[in-house]
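Colleague: below: sequence and its predicted model.
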Amino acid sequence: MTAPTAPATDLAVRKPPPPTWSWRGPTRVPGAAVLVALFAAAAVGAAALPLDRVGVGWLIAGTASILALAVTHRKVTWRQAAWGAATLALLGVGSVRAAAWLFVLCVLTAAITGALSLLDPRDLRTILAAVVVPLAAAARALPWVRAGLRTRFAGRPGVPTRVVAVSAVSLVLLLVFGALFASADAVFAALVDRMLPVLDGGAFARALVLFPVLFALLAGAAFTLVGPPAMTQHDQQTRFAFRRLDWAIPVALLDLLFLAFVAVQATVLFGGSRHVLGAGGPTFADYARGGFWQLLAVTGLTLVVVAIAGRWAPRTDRADRATIRVLLGALALLALVVVASATYRMNVYEQAYGYTRLRVLVMAVELGLGAVFLAVLVAGVRLRGAWLPPAVLAIATGGLLALAVLNPDRFIADRNVDRYLATGRIDLSYLGTLSADAVPALDRLPADHCACLLRRVAADLADRPDDWRSANLARHQARALLARDQPGTCR
């Protein structure tokens, strides 16, 4: 007797079981060059990182780390190289922009892109693993480093003592003779002062705390890069999936709802501000602020619907594939109109009430979601979406770098100054919270307003001078402008 076949409405078809992860780590202990590179990069990072403010030290530490990992493992794919370059670009934002909130976003994103450069992820599963694997590797890497040190100095017990003795003698000679030469010649003393960084007790203590942390993270990164985990996929077995009508009917109804909303929005998108200025219409605040966040939520939820339907929709025949392309393609296209509507609402609100960091940031997020939907359309045409998760991360990284190029604090100040010159309305309290990036724009204000704002910035720059770790182009330009144009009297 043959087994009964599954009914047409059954949702059980074939699926692969969860993959098996195995992680044995590197097959060889680290060599001398690798150990020296890791120790040197950790030392440079501990000395250079300015934890209390934005500065070039973050780029210096990131560059040292990338070079150390390049010594550890020279063969990388172009995707790993691209993620590594993106990491350096994100850390480099701190060298040219003074906005702390922007740099915090860049550092958090750099932590993710740096992890991705170690594992070369190509799907969602490996991307999620790439975020957590380097942290686990930091603990596993310490025995690996210890084994490398033992192998390096095995059978030569006198080598570490000799190295310490030679280093101590060299340091004493340099200090004694350098001090004598400096006391004998003022020009040489000034040269030594410029070349040697000034270290205080706090900086030295901070470096002592940072060094073991950075070394553990770098060792974990090297451990992951040399011996990444392997994922084994088993043979395909029973899996959950939708039948055609099971997913097509809800998505088709959602398409019709989107179409009705888009038809209403067309009158607003092409009708200018008459909708909000007309008799009985909502105010700017009610129209823009009351709908933007809902539309932003709609955009995000639409991505979830597309991801679920695209993941579990059947592709067994031509009708299945055509249904995916038509229904999900229509949903993505209509979602782009929703993105345009949300962007228009925020633009209306900004024109009426001015620009702020939050408004610029959410506008950037909405534009990024629009780029994601364009990628979804491409994936729908090809019916291949495995590349979408890395593409979404690349869009987010590129959008953040584009925001840094825009220079948001200066952009906000410029737009608000333009609005003041046109309408006479301005929020000086908010503009006073902007970073040194905004100084060139604030300098365009009338003398009394300009003096009130620039005096605050000048006082902050004077109270917190930059050293070699916290050197920053925006603060340098602000100091030069304030030295040239002294703020007047604040009334």
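Modeller: Received the coordinates, thanks. Numbering: from 1, shown residues only.

Colleague: C-alpha from now on. contacts and neighbour counts both.
Modeller: Noted.

Colleague: tell me how far Val304 lies from Val298.
Modeller: Per CA to CA, to the nearest Å, Val304 is found 10 Å from Val298.

Colleague: more neighbours, these two?
Modeller: Under the criterion of other CA atoms under 10 Å, the comparison of Val304 against Val298 puts Val298 first, with 15 against 12.

Colleague: that one falls within a strand, correct?
Modeller: No: assessed by DSSP: H, G, I helix; E, B strand; the rest coil, Val298 does not belong to a strand; its assignment is helix.

Colleague: how about the contacts made by it?
Modeller: Listed by CA atoms under 8 Å, 6 or more residues apart in numbering, the contact set of Val298 is empty.

Colleague: another one to put next to it:
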Amino acid sequence: MSPNRVLLTAVGAGSAAAVLLPPDRPGAGWALTAVVVFALVRKVRPGWAAMSVALFATGTLITSGWLFVLCVFAGCAAASLAVAGGTTAHGVLLGSIAVSTGTLRGVPWLFRALRANGAPPMTRPVLVTVVLLVIFVPLLAGADATFAEMLESAVPDEAVGGPIVLFLTVGLATVGACFLIASPPSLDSSSTLPRRFARRDWGLPVGALVVLFAAFVGFQVTALFGGDDYVLRTAGLTYAEYARRGFWQLLAVTVLTLGVVAVTARFARVETDVDRKWLRGLLGALSVLTLVIVASALARMWFYQQAYGFTVLRVLVATCELWLGVVYLLVLAAGVRLRARWLAQAVLGTGFAALVGLALLNPERFIAERNIARWQESGRIDLAYLARLSDDAVPAIATLPDGMRRCALRNREIKDDDWRSWNLARDQAREALRSGDRGQCVR
């Protein structure tokens, strides 16, 4: 890739971001920008590029800030993998941040290439001028309020400041991507650590965990089928209290067991067919039993939320637990041959897919709907919590009786969107507010 083409590609990508991106809210422009940048860079891995676009496209579905920020970070990581690649766990980790680190090397590389290939005469002074203005204008504006007001009146910050930042950010990242394409990094570590643990070293501890988990699963099956009466007799707790106390511990068990499986699979010495059968059998049994624990944790969280109400944190951690269950299924598939270079990519890819699935669920609207259904059954509802939810929840809240709806939606205003910031959830919320009554709040 010639330096002039790299410069044009970076300018094109930066300009697309400045024009298409709505910097202050989720909207359709995020996905459009990703498509344009990938089209300009061209040499990308289509699977990761499609995942990146899907993650940025969540901005057209939800307004929830916390979820969209997660999707943006994940979309950037997927975009980096689309450029740099990576197969092993080490390579996937480095590949997900390769563009950001490559930018630091890409900018000097581009300057050297432009100088060596005879760049247009005005290229260097224009770039140096832009850099100096970006540094000194904010400093001088911060030093004198009158000067800052003059700048704002001449060049409104919301009209130019945001697009300039977007232009520079996306343009420089594109330079980093082009540098990685021109000089592909070696991400997958070729060094192999010795498998130093003999069967007695890993067989006993992993076998002990299998026995422990089997005993626990037996009690779990009894509790699940025994229901509230059994738990009340044996533990002195209602099932909701029982679920509330146990979920977080089971989540920790799920995560820690995944670490045990990874370390054992990595360092266990497998020299004979007997070693291989023991390793496959013990890790397979541990993974299957952990899947039952995952199911128990999810059941506990469901009962917990039915009793105490749905919240963002509870839905998020339940989604994480569900994703961990998928990871264990992937580990079981990899354990068939005890060899799976695809596993690291699959784990990260399913994590990204879980974020997209969560956005499709529209969690804050789902939370509002479930809490309203719980209110209809029990008469208990936290209107203050519903009022703190994002615009995603407005259509569900609008179904409440008039007085309660007014309490939950009072002072709620939704700005109009342009074509860049169009968002389905915000459009539905705006329509629900227009059709609702803004009278007196009655709790």
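Modeller: Thanks, I have it. Remember, it's a predicted structure, so these values are computed and weren't measured experimentally.

Colleague: where does the TM-score land?
Modeller: The TM-score (TM-score structural alignment, normalised by the length of structure 2) is 0.87; 413 aligned residues with a CA RMSD of 2.5 Å.

Colleague: and Ser183 of structure 2, what pairs with it in structure 1?
Modeller: Under the alignment (TM-score structural alignment), Ser183 of structure 2 maps onto Gly227 of structure 1.

Colleague: ok, that match - how many residues close by?
Modeller: With other CA under 10 Å as criterion, Gly227 of structure 1 counts 18.

Colleague: identify each buried residue in whichever helix or strand Arg152 of structure 1 is part of, please.
Modeller: Here Arg152 of structure 1 sits within helix 124-153, counting by DSSP states H and E. Buried residues in helix 124-153 of structure 1, counted by 16 or more other CA atoms under 10 Å: 126-127, 130-131, 133-135, 137-138, 140-142, 144-145, 148-149, 152.

Colleague: equivalent analysis for stretch 221-234 of structure 2, please.
Modeller: Quick answer for stretch 221-234 of structure 2 (16+ other CA under 10 Å): Ala223, Tyr230, Val231.

Colleague: ok, average deviation of it from structure 1?
Modeller: Here the mean offset of stretch 221-234 of structure 2 against structure 1 after fitting is 3.0 Å, by mean CA distance after the TM-score superposition for structure 1.

Colleague: kindly report the same for stretch 241-251 of structure 2.
Modeller: Looks like 1.3 Å for stretch 241-251 of structure 2 (mean CA distance after the TM-score superposition for structure 1).

Colleague: now that stretch: which residue numbers in structure 1?
Modeller: Under TM-score structural alignment, the match for stretch 241-251 of structure 2 is residues 286-296.

Colleague: mean per-residue distance, the lengthiest helix in structure 1 to structure 2?
Modeller: For structure 1, the longest helix by residue count, based on DSSP state H, is helix 318-353. After superposition onto structure 2, helix 318-353 of structure 1 sits on average 0.7 Å from its aligned residues (mean CA distance after the TM-score superposition for structure 1).

Colleague: where does that helix end up in structure 2?
Modeller: With TM-score structural alignment as the criterion, helix 318-353 of structure 1 aligns to 273-308.

Colleague: that older thread, between the buried residues of stretch 221-234 of structure 2, which sits nearest Thr129 of structure 2?
Modeller: Proximity of those to Thr129 of structure 2 (CA to CA) peaks at Ala223, which lies at 70.6 Å.

Colleague: quick one: which helix or strand includes the closest one?
Modeller: helix 199-235.

Colleague: show me what that helix is packed against.
Modeller: For helix 199-235 of structure 2, the packing partners by 3 or more CA pairs under 8 Å, 6 or more residues apart in numbering; DSSP states H and E come out as helix 239-267, helix 273-308.

Colleague: show me which positions of the longest one end up buried.
Modeller: Going by neighbour count (16+ other CA under 10 Å), the buried part of helix 273-308 of structure 2 is 275-276, 278-280, 282-305, 307.

Colleague: check contacts around Ala198 of structure 2.
Modeller: Contacts of Ala198 of structure 2 by CA under 8 Å, 6+ apart are Ala268, Arg269, Val270.

Colleague: residues in structure 2 aligned with stretch 477-487 of structure 1?
Modeller: Residue span in structure 2 matched to stretch 477-487 of structure 1, by TM-score structural alignment: 428-438.

Colleague: list the buried residues of the matching stretch.
Modeller: Per 16+ other CA under 10 Å, stretch 428-438 of structure 2 contains these buried residues: Ala429, Arg430, Ala432, Leu433, Gly436, Arg438.
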